[in-house]
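Chemist: Quick one: sequence and predicted model below, then my questions.
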Amino acid sequence: MYEIVAAVTRFESSSPESTTSTPIQAASFAVEQRGSAAVLTVSGEIDMVTAPKLQEQLTKAVADEVAALVVDLSGVSFFASAGLSALVNGYTLANERGAELRVVATSSATIRPLQITALDRKIPIFDSLENALQGGRS
């Protein structure tokens, strides 16, 4: 398993004259092999800053010639359109390589954007990692 953390910098103080900044963790990514599937666990916020890291991790995980790539978004608190775009690209890449992309979405922060864009009709969405690994739609 390996973990990549994307960080952004925000000001520590609300005072405009403050120049001290503290990096905060915006998103983290961890990949592990589970049988013939790779599981990409994502947590934090996926926005225009962190979505390129998500795309990078999806590309790396599919490159390992897996039968399925499970993207676990259970720990995601914010999921912007840039994240949706990364998922679509990951879905396309997985299909080109003969793998199935499956998504675990357990909160409105992730389920709602997938429903509004109708991606839940194209990409299999699951309510748990266990169900996603088994492959039956939830």
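Modeler: Okay, I see it. Numbers count the residues shown, from 1 in each chain.
Chemist: going forward, measure contacts and count neighbours with C-alpha atoms only.
Modeler: Noted.
Chemist: hey, where'd the helices end up in this protein?
Modeler: 51-63, 81-96, 108-116, 129-134 (DSSP state H).
Chemist: what's the first one in contact with?
Modeler: Right, the one you point to is helix 51-63. The contact list for helix 51-63 (C-alpha atoms under 8 Å, 6 or more residues apart in numbering) reads 6, 29, 31, 38, 40, 46, 69, 82-83, 86-87, 89-90, 93-94, 97, 99.
Chemist: relative to helix 81-96, how tilted is that helix?
Modeler: Orientation of helix 51-63 against helix 81-96 (axes from the mean of the first three to the mean of the last three C-alpha atoms, to 10 degrees) gives an angle of 10 degrees.
Chemist: Against that first model, consider the following:
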Amino acid sequence: MADLSFETIASGRCLVARVGGEMDYLTDPWFRPRFKELIAGGGRFIVLDLSGVSFCDSAGLNVLLGTWRQADASGAVLVLACVPESLRGILEMTGADHVLRVFDTVADAEAVFGG
């Protein structure tokens, strides 16, 4: 689990979280509290930059959906950016792409929120 990373950066009106590593049942206990803390921080517009995610299974998808639900319940808007093709396929196959908004780049997501 040494390759896991989670870094947040304030960018305009958005809070961008760069996520890296494998998102699976083994890393769920590492990622879940970081995402929970991210939402608890009170940011209104949150962009998850998933360009560094090398693998994601159903447990990782569950973390993303749970984070979206938590953000939604707190009045925040959470979107995904730079989603690797393999994860895009999972989002489409499961229908999660109808819940989780996906942008090609962080800049595209930021533009929707007014930079």
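Modeler: All right, it came through fine. Keep in mind it's a predicted model, so treat the numbers as computed, not measured.
Chemist: Regarding structure 2, what is its longest strand?
Modeler: strand 45-56 (DSSP state E).
Chemist: In space, what's closest to the residue nearest the centre of structure 1 - neighbours in sequence excluded?
Modeler: Taking C-alpha atoms, centre = their mean, the centroid of structure 1 lies closest to Val42, which sits 4.7 Å from it. Once flanking residues are discounted, Val42 of structure 1 sits nearest to Phe29: 4.8 Å by C-alpha to C-alpha, 6 or more residues apart in numbering.
Chemist: and what of Val77 of structure 2?
Modeler: Phe45 is the one closest to Val77 of structure 2 (C-alpha to C-alpha, 6+ apart), at 5.0 Å.
Chemist: Report the separation between the equivalent of that neighbour over in structure 1 and Gly44 of structure 1.
Modeler: With TM-score structural alignment as the criterion, Phe45 of structure 2 lines up with Ala68 in structure 1. Distance of Ala68 of structure 1 to Gly44 of structure 1, given as C-alpha to C-alpha, to the nearest Å: 23 Å.
Chemist: swap in Ala94 of structure 1?
Modeler: Counting by C-alpha to C-alpha - Ala94 of structure 1 and Gly44 of structure 1 are separated by 24 Å.
Chemist: More neighbours: Ala68 and Gly44 of structure 1, which one.
Modeler: More crowded of Ala68 of structure 1 and Gly44, by other C-alpha atoms under 10 Å: Ala68, with 24 against 20.
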